[in-house]
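Asker: Got a sequence here, can you model it:
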Amino acid sequence: MDSQRNILLIALLFVSFLLFQQWNMDNNPQPQSQGVAQQVNNSGDVPSHSADGQPVTDQSTSNNLITINTDVLALTVDTLGGDVIEAKLLAYNNELDSADPFVLLKNEEGHRYIAQSGLIGANGIDSTNGRAQLNVEGTDFTLADGQDEIRVPMTYSQDGINYVKTFVLKRGSYAVDVQYTIDNQSDKAANVQMYAQLRQNLLDDGGSLTMPTYRGGAYSTDETNYKKYKFADMEDKNLNLSTQQGWAAMLQHYFVSAWIPRSEGTSNLYSRTADGQGYIGVRLPAATIPAGGEETLTSTLWVGPKLQDQMEATAKNLNLTVDYGWLWFIASPLHTLLSFIQSIVVNWGLAIIVLTFIVRGAMYPLTKAQYTSMAKMRMLQPKLTAMRERFGDDRQRMSQEMMELYKKEKVNPLGGCLPILLQMPIFISLYWALMESVELRHTPFFGWIHDLSAQDPYYILPILMGASMFMIQKMSPTTVTDPMQQKIMTFMPVMFTFFFLFFPSGLVLYWLVSNIVTLIQQTLIYRALEKKGLHSK
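Answerer: So this is what the prediction gives:
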């Protein structure tokens, strides 16, 4: 198999891969019910429930808002129920060169995306009739210089029971602990259950053929490390799973919000839809607080970028929301290596270039075997042509003689193809490693490349990539004689250039540098082969 056919094979495999990814996003099978799942009630709902057993679907907000600020987060909390109705990520701008921070949680008309939590049960303070109006001393809370933690308590009293909902935020962290302390000063036991849920408008998954990103739900249980649960899945069937540990989340490109229960015992993961809203959340084990007793229930809200190390430290398997697909075992080490290189060279574009040289250098033995096999096949073409003329339509005899010739000349007819097939998982893994790296978002390279996660605004990198592919084609030996195949091969660089116009510039940079490395390796390999009498042309 010659170089042009290899390029065509890469194109077909890569396009097939992208089409498969898009199809998989559109047709992701629903998770099967597990043995530990709770039974769905007669109404079909499995959400948080109020004291009267009805779903808590209250969507009201008040004008009594407070703000809590750290060095990385700016939260707006509604004192009606204590929901987080806005979360600004101060280290990430909303748009390139924008002074406004990125807003992950929001309470806007047409797109509400908030994090709710409360208490249900016989002595709960949240019900279908309304949420508790919590009291708080102050409206603005800011983590002071030299302070590592800020605690914001909100209080409520009912029937001799004192409730304190406390937000705990730490410096440099996107993990927010939400604690409910129930001080039962009544003369009988109190029964409560904490719930924590994410609520968002039912939106399309988003993404495109070249950037198949995902927006929707996800969860983790004892039996399932990580599973997406799309809005369409929520509309079709309520999630209803019991687990000792796990979390419920909503994902989008680069960012994630998730609730992680912290109490011991069995929690329930659930989802539902109502009034054009999708809900996914967790109910902690029910708690009974004796008269005169006190107990604290805690859940952690992660609201931030997909930073793998921090997420892994926050909850088991939360780092899997950085979705590398089925080649995660290759993509994850590549991302780690890329991050390590960036810590040395500082610039992420330079890190991609260095990583490309490392990857292509590691695959050099395969590349050498590929071009050596192609050169040998080129030398055998006169003999193969003579065989075709001699045996005519006798394909069986022709096949036998060809195998004998390959064996005699020690040529593997698949030698030029197998290295390409082995390289494809590397490229696909690196594709996802770059696609899922929030570190590349709005990160500049040099000159006109101000954002490695966006397409080249002037299409310079794609054009250079196409030119380098054309040079590789001209340098490579060819055995193609059919005029139609020759036209297809000649047109391949143009097709690739058009396709890469819409790719993030970081990915195009990788492919361009990879082509440059290929040209260097080709030159060195062919010179060595010519000395041995194996000519490339």
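Asker: can we go C-alpha only for contacts and neighbour counts from here?
Answerer: Noted.
Asker: Which strand or helix spans the spatially most distant residue from the centre of the chain?
Answerer: Each residue of the chain has a distance to the centre, and by C-alpha atoms, centre = their mean the biggest one is for Arg390: 57.3 Å. Using DSSP states H and E, Arg390 sits in helix 364-391.
Asker: that older thread, distance of the residue farthest from the centre of the chain from Trp511?
Answerer: Going from Arg390 to Trp511 by C-alpha to C-alpha, to the nearest Å gives 44 Å.
Asker: which of the residues in the helix or strand Phe17 falls within are buried?
Answerer: Assigned by DSSP H and E, Phe17 belongs to helix 3-26. Neighbour-count burial for helix 3-26 flags 3-7, 10-11, 18-19, 21-22, 25 (criterion: 16 or more other C-alpha atoms under 10 Å).
Asker: Roughly how far does the closest residue to His450 other than its chain neighbours sit from Thr356?
Answerer: Nearest in space to His450, with sequence neighbours left out and distances taken as C-alpha to C-alpha, 6 or more residues apart in numbering, is Pro444 at 4.0 Å. Pro444 sits at a distance of 18 Å from Thr356 (criterion: C-alpha to C-alpha).
Asker: more crowded one of these two?
Answerer: Comparing Pro444 with Thr356 by other C-alpha atoms under 10 Å, the one with more neighbours is Thr356, at 22 against 18.
Asker: List the contacts of the more buried one.
Answerer: 510, 513-514 (C-alpha atoms under 8 Å, 6 or more residues apart in numbering).
Asker: One more, please, to line up against the first structure:
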Amino acid sequence: MESQRGLLFIALLVVSFLLFQQWQMDNAPQQPVTTEAAAPSEQPSEGADFIPQASEQTPTMENATKKGGIITLASDVLELKVDTQGGDIVAAKLLQFETEQGSGQAMPILTSDGYTYVAQSGLIGAQGDATNKGRAVYATENSNNQISGDELTVDLTYNNNGINYIKRFTLKRGHYDVNVEYIIENTSSDVANVQLYGQLKQDTYIEDDGSMFMPTYRGAAYSTSDSRYEKLPFDDIEDANLKTKTKAGWVGMLQHYFVSAWVPNPSTTNELYTSYLDSKGQAVIGFKQPSVSVAPGSTETLAATFYVGPKDQDSLAKIANGLDLTVDYGILWFISQPLFWLLIQIQSIVVNWGLAIICITIVVKTLMYPLTKTQYTSMAKMRKIQPKMQALKERYGDDRQKMSQAMMELYKKEKVNPAGGCLPLLVQMPIFLALYWVFIESVELRHAPFALWINDLSSMDPYYVLPLLMGASMWLMQKLQPNMATDPMQQKMMQWMPVFFTFFFLWFPSGLVLYWLVSNVITIIQMLIIFRSIEKAEEQGKAKAVKK
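Answerer: Take a look at the predicted model:
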């Protein structure tokens, strides 16, 4: 073909346009919602009428064991703040992750300090843990609970009309999933009917940290037995009015690298729902487990799992079916997942993530070498028949039909496949995009250093050195390749292509630019080897012809 490099350039432009569109849909900042004090009679929208409202004021630590307050539950990786009024998780920090590299500050996920993002749970029904006076105020022995062994268990207790309620939180060392249990002991003379629910509530006006070249998603998601993973952007929650029953399932809220999720009992048929609180600009997604009857003198235990932490695919896959899909590689997941697995395996050997990227690039380029050889062999043959093609153009002029027929005959006679150089490009672009999403979505690369000034492979090169080197490598590749474009406009486009690519890559994750730079260097080496072998074969052919 005349402009195989043009095809690659156009493909990148199309990809950039699609990414920009996706960024506009998922990350366009919303206007802050002006909130006013809710009237006492205000009711949540349909689908959330059963949900107890969070307390309006934050209780103090001093009265935490009496009238409601904030207690701390902490493991080696997770710190939770729990409001004893209702037992909601009103704050969560990831102790092994920093807000900014080198800041020393633990990464906050859930919060109720100026911005609401909380995980609520409770019991509804005639004998639920909420009364007409408001949500239950649980009592607990300690306000500060730190893990000392492999497990931390904290009980919150409440008694009402002969029914004892225990809300139990269990944290495990090294784990981000929390087991939340409700133990209902019925000492009354009547049957107690209760139903467990859990939900995530978040303000929707916050701006995410995505950009045009690094689009990220902040919003809700859920899973059912029919659909393992569905995203539900905040803009759509108000109209979605999700209300579906499913075996197992889960509900969650996503942000870049991190996720929070409620996973109900996988053996029951659960109801998933959404709602939107207009007056506060808050989105809600949650679940309800089936109602349970607790006979007088008996005890029942209801449980669900709450996860708040990094998008670690192995851990998430063990917690719930499809929860690992929150690491969203898009339509190319079937390429991204094996590439990610290979990257992990290589990194476990070389330790450094930058070296792992270089190694995986070598592996990919080696596997693609037969296609690369086909591409440049085809290019060399096309270059060889250029004079004959020019003669055909001069002979047939504007008669396109005869020109086309003559060219096909020429290709057949010279054994040239004009499309032979396209296949490697068509294969390389999906791999490039798959790696793009691996580098964006994989929390393992967050704040991962390489060498020298590159201390975070998931963010752009602060000094633009890698993009400039990548552009220089493209320029060198262009000089080594035969320019078969005859149209002056195409020739100009080819000349400016390294500049355009360099501009695009200025904002790309440095890990991805490193991959592309190393890929270009390997391609240059392969080109030199292929062209030299072709020239050697031609010289040998001429020598044999002379001998004959």
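Asker: Can you give me the TM-score here?
Answerer: After superposition, the two chains reach a TM-score (TM-score structural alignment, normalised by the length of the first structure) of 0.92; 512 aligned residues with a C-alpha RMSD of 1.8 Å.
Asker: So what does Glu378 of the first structure match up with in the second structure?
Answerer: In this structure residue 378 of the first structure is Arg, not Glu. Aligned counterpart of Arg378 of the first structure in the second structure: Arg383 (TM-score structural alignment).
Asker: Please apply the same query to Phe141 of the first structure.
Answerer: So, by TM-score structural alignment, Phe141 of the first structure is matched to Asn145.
Asker: for Tyr174 of the first structure, same thing?
Answerer: Checking TM-score structural alignment: Tyr174 of the first structure goes with Tyr176.
Asker: Check Ala99 of the first structure too.
Answerer: That one, Ala99 of the first structure, aligns with Gly104 by TM-score structural alignment.
Asker: Hmm, its match is touching Leu95, no?
Answerer: No: counting by C-alpha atoms under 8 Å, Gly104 of the second structure does not reach Leu95; the two are 9.5 Å apart.
Asker: quick one, which of the two is more surrounded?
Answerer: More crowded of Gly104 of the second structure and Leu95, by other C-alpha under 10 Å: Leu95, with 18 against 12.
Asker: That one: which element?
Answerer: Here Leu95 of the second structure is assigned to strand 88-98, by DSSP H and E.
Asker: distance from that strand to the first structure after superposition?
Answerer: When the first structure is overlaid, strand 88-98 of the second structure sits 0.9 Å from its aligned residues on average, using mean C-alpha distance after the TM-score superposition for the first structure.
Asker: Check for me that Trp302 of the first structure belongs to a helix.
Answerer: No: counting by DSSP: H, G, I helix; E, B strand; the rest coil, one finds Trp302 of the first structure to be strand, located in no helix.
Asker: residue in the second structure matching it?
Answerer: By TM-score structural alignment, Trp302 of the first structure lines up with Tyr307.
Asker: count of residues packed around that match?
Answerer: 19.
Asker: give the contact list for the spatially closest residue to Met493 of the second structure that is not a sequence neighbour.
Answerer: Among residues not flanking Met493 of the second structure along the chain, Gly6 sits closest, at 7.6 Å (C-alpha to C-alpha, 6+ apart). By C-alpha under 8 Å, 6+ apart, the residues touching Gly6 of the second structure are 490, 493-494.
Asker: got it, and Glu185 of the second structure?
Answerer: Contacts of Glu185 of the second structure (C-alpha under 8 Å, 6+ apart): 163-165, 294, 297-300.
Asker: what about it, which SS state?
Answerer: strand.
Asker: Relative to Asn164 of the second structure, how far out is it?
Answerer: Taken as C-alpha to C-alpha, the span from Glu185 of the second structure to Asn164 of the second structure is 5 Å.
Asker: Would you mind naming the helix or strand containing Gly207 of the first structure?
Answerer: Judged by DSSP H and E, Gly207 of the first structure forms part of no helix or strand.
Asker: gap between the residue nearest to it when sequence neighbours are not counted and Asp205 of the first structure?
Answerer: In space, and not counting its chain neighbours, Gly207 of the first structure is closest to Thr213: 4.4 Å by C-alpha to C-alpha, 6+ apart. As judged by C-alpha to C-alpha, Thr213 of the first structure and Asp205 of the first structure stand 7 Å apart.
Asker: repeat for Leu337 of the first structure
Answerer: Leu337 of the first structure is 30 Å from Asp205 of the first structure, by C-alpha to C-alpha.
Asker: Also Asp159 of the first structure?
Answerer: Taking C-alpha to C-alpha, one finds Asp159 of the first structure at 45 Å from Asp205 of the first structure.
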